[in-house]
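> here are the coordinates; sequence isn't available:
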């Protein structure tokens, strides 16, 4: 091999706990340049025109949530919110697949990265990623926090990702759903991945672990972006895909703490990651200049992005997948925080793209309303090209990240509410969707108006303005904001047909109530009282 891996810094903990102590082909903690070399030599990747690394992940260009399981064990059985998301699987199935994976990897070249998840030293997790793919090593280097050489020597992995992307399970013999498997064993502290090269499984697997461990310590785990201003005032932005979470938090006048995963401890907010994993569909220099610039930097991974004959990325080409991505270190963003930390949030923003045109463009929530909307995690997807589909589709994802939350949503909601009350944080519901009518009749909220409303809220300029109460959703709506037309603030006033608005608002309220039924058994009376005030038909 061209790399002298024996001279690389390594932990005092070997691979014997995985049963891989006999493997002599182990590459320990290679640098990005060395991982570049290995990924290209192994035909895992090619260089773009600007020397970023382009990887094709094959059959799987996104996560495989139906192939993701948690090993059911007595120590966690009563804690996990079992269901379609947190699917149980037996210890016997895990042990069989673990043995199969270890036997498969015993004579393979392995790439090991010892890392941290969490910028807060008191709440970080020592992570080890072991994979047969050099590309996974570079991805892990980008996405997690890299220890110093001295820290590496004392690094003891607390959770290990063991990835064999080219090993396929036999569903009939191995007890899996398909040939792909993502298994999390909390007692053995191992995430086992097979049959998929998609690197998002590595990142989100550890995120799910953090979301299990941190609430036990009183630390809130959040699927959100975060920034702070020059005075250190921190804001966090929750939101599902398409709501503007990345766009609105990426303010060049503020310091970016992180764009996806954070914790909120007694000391403040901290980033889990050391990098970003951004979507690149329709990415352009004009609309997202900071992210676009990273795609031209050596060290960035472009995942499933189509290249032209000159190896120039074509971000508008979605022939491989709409889930094209780029992974890069946070330091590639000029205004990124060096520490990955911020103070206690003074403002918390829930972003929703309401295609029904019902929710106000900005409104203030009480702590109970914050819990209710946090658990609901609402946005709306616009109807596609399917014939006969004319209505937008409501989408609810608990905690704005249900696929990564092992505990019951009320655990996270109650912890969030506790911190909101303790630190007197303002909570805002911001609708980046439609106004003046539903999708197809009204129009999308002007970005300039949304930015102005957010800017005024974050600056504290909405503290002393007049508010009105929405009669159905009960949220507080400011009646005037500088440079924003007053009629925009009250959604009913933007509709020509007021009766049509009332009917649509009632319909959306019923959707909220119907969705929340699944949480009622665990919800307090105060939380239930924050529901929209409407009677569901039938």
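Structure received. Please read these numbers as outputs of a predicted model, since none were measured by experiment. Numbers count the residues shown, from 1 in each chain.

> switch to C-alpha atoms for all contacts and neighbour counts from now on
Fine.

> so what does the helix or strand harbouring residue 92 touch, helix or strand wise?
Secondary structure assignment for residue 92, by DSSP states H and E: helix 91-105. Contacts defined by 3 or more C-alpha pairs under 8 Å, 6 or more residues apart in numbering; DSSP states H and E place helix 91-105 against helix 171-174.

> take the one below as the second:
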């Protein structure tokens, strides 16, 4: 801002009060105009409004618009190819190699671009467990991104701790800096580029704040595996008896909604680690989809949209009354709320527990409408379905998605963020499931009675009742049937759930069409798993579905 005009902003005089002695010049960023260090939320609000980066809505949440990027630019993510880590990385469409010499050129251009700019710094921690927390410095061009960082990661108010802070990884988020496809070797003028050797990531030319949190998640997905911690794209909660439940799933499958259970305490809503001691949250906040959110169905999350400190991304509001409209998707289907975890009642304030999961739930949004609403898996089936990661991408969560859900297989229920080969993560999961005798459930939060556009999405009330029964042990002693194609066990009855719900074919008018669709889905599973068969045991391969012709 003051690169062109010299004037003070609301917090100019306090900009250095909470600065680390390890300054940005030590990281190659020199001749900057002013750096705002570790500003608290209230100060960042003032800066956001002063810089016209956002508006204050009724009751205090901050409204921001992310421009052309209303979702992750998944196709623009790269990892620098260098000798110290190259053999451990799962190279492919999710982890595109980026030339080391190109990185040096790019960093040089960024350093030149930053001269004369004002930047914001938050020195935070990724990982709530003190035994595994990673000191991360997040440098942002925008004040509201700095507030987002404070919402999402573990902060400290200790002035001495901030003074002596030295990052072990640095993320630089600069939406005003464009990469050049010709010069920088990128796909477009947007880039998310991670360098594990230099312990630095650059997020260029996107305002979408989700790129910041997902970049840190990607970093932890790599580094923690070398400390015998399983990184997981899941939400987690815990019951009164210390029974932890994990909820795996892509955005839009219900991780946040289903884990926010008033009868259980929330550990976190999106990203966790499973260590030898227990489960811990990677973050200190939530980043929930809020499109068509209602006070009746999701009261806890809905309440956060009315609070000071919450950031509402791309939510439509009335500029006169400042009232928000959560039903309006005219900007994007992927409207988001970022808020501190303690905005939700019944949370674990420490962000970690010293106990292990008793139930692991794989949430799949089946757009074809053929999967049962719940099924129990063996350890080998669990490994197979974890590697497969079957679900449907929901409109708006990635650039290029239309209204109709897109059937997809996302390894480990978070393929874009998995740096190592999925088999590595699946082996770690299987070992923990067996060691701690955890039940594994496949839960369909998608469609019944037909595919998308024909059937309807399964009632969240039924899904909650099924999950409650599983978590409370009420499905331990009921009778099960073996699924004809997939071989997993489906309960015949469940308290407070109509029996016909447990038979998905019963809601289809044409049973032959149902079995054709189910068989086609089995074929897609088999075809997808061919990508992962190398390195998997025969038991895991055999845990996949059979085709109708094979069982007749």
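Structure received. Keep in mind it's a predicted model, so treat the numbers as computed, not measured.

> And the TM-score between them?
The TM-score (TM-score structural alignment, normalised by the length of structure 1) is 0.94; 533 aligned residues with a C-alpha RMSD of 2.3 Å.

> quick one on the thing from earlier: can you name the next helix or strand after the helix holding residue 92 of structure 1?
Next along from helix 91-105 of structure 1, by DSSP H and E: strand 110-117.

> now that next one: which residue numbers in structure 2?
Aligning strand 110-117 of structure 1 against structure 2 (TM-score structural alignment) gives residues 119-126.

> can you list the residues that contact the helix holding residue 92 of structure 1?
18-20, 71-73, 132, 164, 167, 169, 174-176, 183, 185, 192, 194 (C-alpha atoms under 8 Å, 6 or more residues apart in numbering).

> What lines up with residue 80 of structure 1 in structure 2?
Aligned partner of residue 80 of structure 1 by TM-score structural alignment: residue 89.

> any idea how far residue 86 of structure 2 is from the residue lying closest to that match once chain neighbours are set aside?
Here the nearest residue to residue 89 of structure 2 in space, its sequence neighbours aside, is residue 420; by C-alpha to C-alpha, 6 or more residues apart in numbering that works out to 4.8 Å. Per C-alpha to C-alpha, to the nearest Å, residue 420 of structure 2 is found 10 Å from residue 86 of structure 2.

> Comparing the two, which shows the higher neighbour count?
Between residue 420 of structure 2 and residue 86, counted using other C-alpha atoms under 10 Å, residue 420 has the larger neighbour count: 19 against 14.

> Show me what the more buried one aligns to in structure 1.
In structure 1, residue 420 of structure 2 lands on residue 407 (TM-score structural alignment).

> Might one say that that match is in contact with residue 77?
No - applying C-alpha atoms under 8 Å as the test, residue 407 of structure 1 and residue 77 come out as separate, 10.8 Å apart.

> average offset between the helix or strand where residue 247 of structure 2 lies and structure 1?
Assigned by DSSP H and E, residue 247 of structure 2 belongs to strand 244-248. Here the mean offset of strand 244-248 of structure 2 against structure 1 after fitting is 0.7 Å, by mean C-alpha distance after the TM-score superposition for structure 1.

> who touches whichever helix or strand comes after that strand?
The helix or strand immediately downstream of strand 244-248 of structure 2 is helix 255-259, counting by DSSP H and E. Identification of contacts with helix 255-259 of structure 2 by C-alpha under 8 Å, 6+ apart yields 234-237, 247-249, 266, 269-270, 288, 298, 301, 363, 464.

> same check, this time on stretch 138-151 of structure 1
9, 32, 35-36, 113-119, 129, 199, 202-203, 272-277, 301, 327-330.

> And stretch 129-142 of structure 2, by the same measure?
So stretch 129-142 of structure 2 is contacted by 48, 53, 118-127, 146, 149, 165-176, 224, 280-281, 350-352 (C-alpha under 8 Å, 6+ apart).

> Going by residue numbers, what spans are strands in the stretch 251-400 of structure 2?
Applying DSSP state E, counting those that start in this stretch to the stretch 251-400 of structure 2 gives strands spanning 265-268, 271-274, 279-281, 285-289, 311-313, 316-317, 324-325, 336-340, 352-353, 357-364, 374-377, 390-393.

> Indicate which one of those is closest to residue 508 of structure 2.
Across the strands of the stretch 251-400 of structure 2, residue 508 of structure 2 has its closest neighbour in strand 374-377 (17.6 Å, C-alpha to C-alpha).

> for the closest one, packing partners?
strand 439-444, strand 489-491.

> of all these, which gets the most neighbours per residue?
Ranked by mean neighbour count, those are led by strand 439-444 with a mean of 24 (mean count of other C-alpha atoms under 10 Å).

> For that strand, give me every contacting residue.
Outside of strand 439-444 of structure 2, the residues within contact range by C-alpha under 8 Å, 6+ apart are 358-366, 371-379, 382, 433, 463.

> still on that earlier bit, which ones are touching the match of residue 80 of structure 1?
Residue 89 of structure 2 makes contact with 95, 419, 420, 421, according to C-alpha under 8 Å, 6+ apart.

> In TSV, list the residues you listed along with secondary structure and distance to residue 230 of structure 2.
Shown next, in TSV, are the contacts of residue 89 of structure 2 (DSSP: H, G, I helix; E, B strand; the rest coil; distance: C-alpha to C-alpha, whole Å):
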residue	secondary structure	distance to residue 230 of structure 2
95	coil	19
419	coil	12
420	coil	11
421	coil	13
